[in-house]
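J.: here is a sequence with its predicted model. Questions after.
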Amino acid sequence: MTRWRISSYKGSCLPLKMPLISTLKRNSWELRRSLRENDTIRRTSNSSGTMLFVLQGYSLRNRHISGSSRLYRRRAPRPIIHSGQECEHSLWNGDIQKNCWGCRMNDLLYKLIYRSLLKREARRSIVGRNRALKNAERGKFDRGDVNVVLVNLWRHYDKLSPDIPKEPTVGARHNVRFACMTLAFYTALLEAGIEEDDAKVLINDTLWRLYKKAAFLPRLIARILTSDLKRRLRICVKTFMFFPFSEPGYKFEIVADNSSENAIAVKWTRCPKIDYLRRQGAEELCLACLCNLDYPLLEYWGGRFDRPCVQAVEHAHYCHMRFNIREEGARDDGIGQDETR
């Protein structure tokens, strides 16, 4: 049951257009004038499933009105409302349903996309591998093991998702949910008795398959537009800087680098994934399972990744990333070869 606290309101600018479900027959003007800060609106539903809103605090100041609370159908009155539980947004005009529905829609859409994608890639990456990577005596993963892990993954995701912060861009919102899914994946593997280091390897291998799908389109565009290796890398990197690593969700600047092998260098001063996992106490998980995917990503694009400074575990204020071309003789090794497992 969700509660919202009224932090402020606009007095007579609160039109109440919903029918009143109680013995209250007074004019809505009196109710508008009776709203006070710290009143509570509790969301509930009746037996028919209709969403109702209970105004608590109002009846305490109006004891002559029968009933301990007042119920309104469909919509709450229109104060500015701040939720301390499910939704972090400050809601203007009491548009509770719209904003909280938006939060749930983000999660529902994300889960709809990634349930099938992750299930497919997790099976390809994990089934048939040792449960303990350095100990064959524990046997190998089968499809049933992976299915149990995935069920527990989404159960943990549902527990973690209410704490996902709101981000200003679609790409940042997607990436924070991706980080939340990674943390849920890690927790599910630990529950299955997998060692921490082995769990990170399995997650890294699984998520790389998803990264590779996202990296294919920039690589294809770059190869169509130019044959110059540096220009190809710049196109790929700037495509990702447009989405999903775009401002203002991410903060970055392109820095000068006079090295002959460098195509582009970027200094990142804000990363929502690192910020989220740091709050969850999982900085090392971010480095092992997410940040380190940049190395195979650059190889897939035909380059070589160099990271002199990283925020995830060094507590630095920025990440310095250098996207370099490969050495002559190793430029196209393995590029374009898709995994067939």
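T.: Cool, got the structure.

J.: alpha carbons only for contacts and neighbour counts from here, please
T.: Fine.

J.: how near is the nearest residue to residue 73 once chain neighbours are set aside to residue 5?
T.: Leaving aside its sequence neighbours, residue 73 sits nearest to residue 52 (Cα to Cα, 6 or more residues apart in numbering; 4.9 Å). Separation of residue 52 from residue 5 (Cα to Cα, to the nearest Å) stands at 16 Å.

J.: swap in residue 276?
T.: Residue 276 is 26 Å from residue 5, where distance means Cα to Cα.

J.: now the helices for the chain?
T.: With helices called from DSSP state H, the chain shows them at 28-34, 96-126, 143-160, 170-191, 196-225, 229-242, 272-279, 283-289, 294-300, 311-314.

J.: show me what the fifth one is packed up against.
T.: Using 3 or more Cα pairs under 8 Å, 6 or more residues apart in numbering; DSSP states H and E as the contact test, the elements touching helix 196-225 are helix 96-126, helix 170-191, helix 229-242, helix 283-289, helix 294-300.

J.: could you dump the ones you listed into TSV and include mean neighbour count?
T.: Shown next, in TSV, are those (neighbours: other Cα atoms under 10 Å):
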stretch	mean neighbour count
helix 96-126	16
helix 170-191	21
helix 229-242	19
helix 283-289	20
helix 294-300	18
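
J.: of all those helices, which one comes closest to residue 325?
T.: helix 229-242 (6.4 Å; Cα to Cα).

J.: follow-up on the earlier one: redo the helices of the chain as JSON lines? Include distance to residue 253.
T.: Converted to JSON lines, the helices of the chain look like this (distance: least, Cα to Cα, whole Å):
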{"stretch": "helix 28-34", "distance to residue 253": "50"}
{"stretch": "helix 96-126", "distance to residue 253": "29"}
{"stretch": "helix 143-160", "distance to residue 253": "31"}
{"stretch": "helix 170-191", "distance to residue 253": "17"}
{"stretch": "helix 196-225", "distance to residue 253": "20"}
{"stretch": "helix 229-242", "distance to residue 253": "10"}
{"stretch": "helix 272-279", "distance to residue 253": "16"}
{"stretch": "helix 283-289", "distance to residue 253": "21"}
{"stretch": "helix 294-300", "distance to residue 253": "18"}
{"stretch": "helix 311-314", "distance to residue 253": "15"}
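
J.: second one coming, line it up with the first:
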Amino acid sequence: MSVAPNLGTVLTTRFAVQTLALHRTFKARERAEAESQKLIWEIAWDTYRVWRLGPLALARTIMSNPVKRLKVATDGFPCIPFGLPGYNSREVAARLNTVAVDCAGCLIAEISLRHGEGALCTATWFTLDFPPEEQWGGSLERPNTIVGGYDQFGFQCYVRERSLENAE
């Protein structure tokens, strides 16, 4: 295996491998599948929770408009570890008050699938995007996933009406 090209890719690859190792360890200790997934989600959330603080603080500092704030937070979040080359995300056209992104790869999904653990990826890392988007004033929809058989994944995050009413 070659050396990953940047810190983000190294971290993402390690998260995927550690997720698989933890899951196998829990299963070897006769933990139920759902319990293993829940424990791994909680461990991953502890890291994810810290990462989201930077983009959220930046967005709140420089933007009062909730749609622009959501865009700044969403754009800033993938830098490390979820940036190039593993994710290759790009913004796509979307409905009003929505930030939409397509990603041409996901290292965690690809490694999970390679080891027959797509459900683990879906129950853990896949769901971690929902709480930050809610906290940033949005509601996340994810119409397609790599684990679900698509060659890319996308998401749309729209600003909730309540957030728009509070805009300056």
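T.: Received, thanks. All of these numbers come straight from a predicted model, not from anything done at the bench.

J.: ok, back up a step: dump the helices and strands packed on helix 196-225 of the first structure to JSON lines, plus distance to residue 310 of the first structure.
T.: JSON lines is the format used below for these (distance: least, Cα to Cα, whole Å):
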{"stretch": "helix 96-126", "distance to residue 310 of the first structure": "27"}
{"stretch": "helix 170-191", "distance to residue 310 of the first structure": "17"}
{"stretch": "helix 229-242", "distance to residue 310 of the first structure": "18"}
{"stretch": "helix 283-289", "distance to residue 310 of the first structure": "9"}
{"stretch": "helix 294-300", "distance to residue 310 of the first structure": "12"}
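
J.: among the ones you listed, which is nearest residue 267 of the first structure?
T.: Taking these one by one with Cα to Cα, helix 229-242 is closest: 11.9 Å.

J.: what span of the second structure is that closest one aligned with?
T.: Mapping helix 229-242 of the first structure onto the second structure (TM-score structural alignment) gives residues 66-79.

J.: can you tell me what sits against the matching stretch?
T.: 8, 51-52, 54-56, 58-60, 62-63, 97-99, 133, 136-138, 158-159, 163-164, 167 (Cα atoms under 8 Å, 6 or more residues apart in numbering).

J.: make a ChimeraX selection of the buried ones in the residues you listed.
T.: Typed into ChimeraX, the line below selects the buried ones among the contacts of stretch 66-79 of the second structure, using 16 or more other Cα atoms under 10 Å:
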select :8,51,52,55,56,59,60,63,97,98,99,133,136,137,138,158,159
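
J.: if you count residues, which strand in the first structure comes out on top?
T.: strand 262-270 (DSSP state E).

J.: next, the buried residues of that strand.
T.: 262, 263, 264, 265, 266, 267, 268, 270.

J.: tell me which strands and helices that strand is in contact with?
T.: Looks like strand 262-270 of the first structure contacts helix 229-242, strand 251-255, strand 319-325 (3+ Cα pairs under 8 Å, 6+ apart).

J.: distance to residue 89 of the first structure for those - can I get that in a markdown table?
T.: Below are these laid out as a markdown table (distance: least, Cα to Cα, whole Å):
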| stretch | distance to residue 89 of the first structure |
| --- | --- |
| helix 229-242 | 26 |
| strand 251-255 | 22 |
| strand 319-325 | 29 |
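
J.: can you check which of these gets nearest to residue 198 of the first structure?
T.: strand 319-325 (26.1 Å).

J.: residue range in the first structure corresponding to stretch 12-32 of the second structure, please.
T.: Stretch 12-32 of the second structure maps onto residues 175-195 of the first structure, going by TM-score structural alignment.

J.: now the nearest residue to residue 19 of the second structure once chain neighbours are set aside: how far from residue 131 of the second structure?
T.: Distance criterion Cα to Cα, 6+ apart; nearest residue to residue 19 of the second structure, sequence neighbours excluded, is residue 40 at 6.8 Å. With distances taken as Cα to Cα, residue 40 of the second structure is found 16 Å from residue 131 of the second structure.

J.: got it, and residue 21 of the second structure?
T.: 25 Å.

J.: swap in residue 25 of the second structure?
T.: For residue 25 of the second structure, the distance to residue 131 of the second structure - Cα to Cα - is 27 Å.

J.: who touches the counterpart of residue 133 of the second structure in the first structure in this structure?
T.: Matched by TM-score structural alignment, residue 133 of the second structure corresponds to residue 298 in the first structure. By Cα under 8 Å, 6+ apart, the contact set of residue 298 of the first structure is 304, 305, 323.

J.: grab the most central residue of the second structure for me.
T.: residue 129 (4.2 Å; Cα atoms, centre = their mean).

J.: contacts for stretch 108-116 of the second structure?
T.: 12, 13, 15, 16, 17, 20, 118, 120, 121, 125, 146, 147.

J.: ok, now how distant is residue 4 of the first structure from residue 305 of the first structure?
T.: 47 Å.

J.: go on, residue 30 of the first structure?
T.: Separation of residue 30 of the first structure from residue 305 of the first structure (Cα to Cα): 66 Å.

J.: so residue 156 of the second structure makes contact with residue 103?
T.: No: in this structure residue 156 of the second structure lies outside contact range of residue 103 using Cα atoms under 8 Å: 11.6 Å.

J.: contacting residues around the residue of the first structure sitting at the aligned position of residue 93 of the second structure?
T.: Aligned against the first structure by TM-score structural alignment, residue 93 of the second structure finds its counterpart in residue 256. Counting by Cα under 8 Å, 6+ apart, residue 256 of the first structure touches 264, 265.

J.: next one: residue 256 of the first structure from residue 317 of the first structure, what distance?
T.: For residue 256 of the first structure relative to residue 317 of the first structure (Cα to Cα), the value is 19 Å.

J.: who touches residue 87 of the second structure in this structure?
T.: Residue 87 of the second structure neighbours (Cα under 8 Å, 6+ apart): 103, 104, 105, 106, 107.

J.: just give me the match in the first structure for the second one.
T.: With TM-score structural alignment as the criterion, residue 104 of the second structure lines up with residue 269 in the first structure.

J.: grab the nearest non-local neighbour of its match.
T.: residue 318 (4.4 Å).

J.: what's the answer for residue 208 of the first structure, then?
T.: residue 293 (6.5 Å).

J.: residue contacts, that neighbour?
T.: Counting by Cα under 8 Å, 6+ apart, the residues that residue 293 of the first structure touches are 204, 208, 211.

J.: ok, how many other residues are close to the last one?
T.: By the other Cα atoms under 10 Å criterion, the neighbourhood of residue 211 of the first structure contains 15 residues.

J.: which residues sit in contact with it?
T.: 293, 297.
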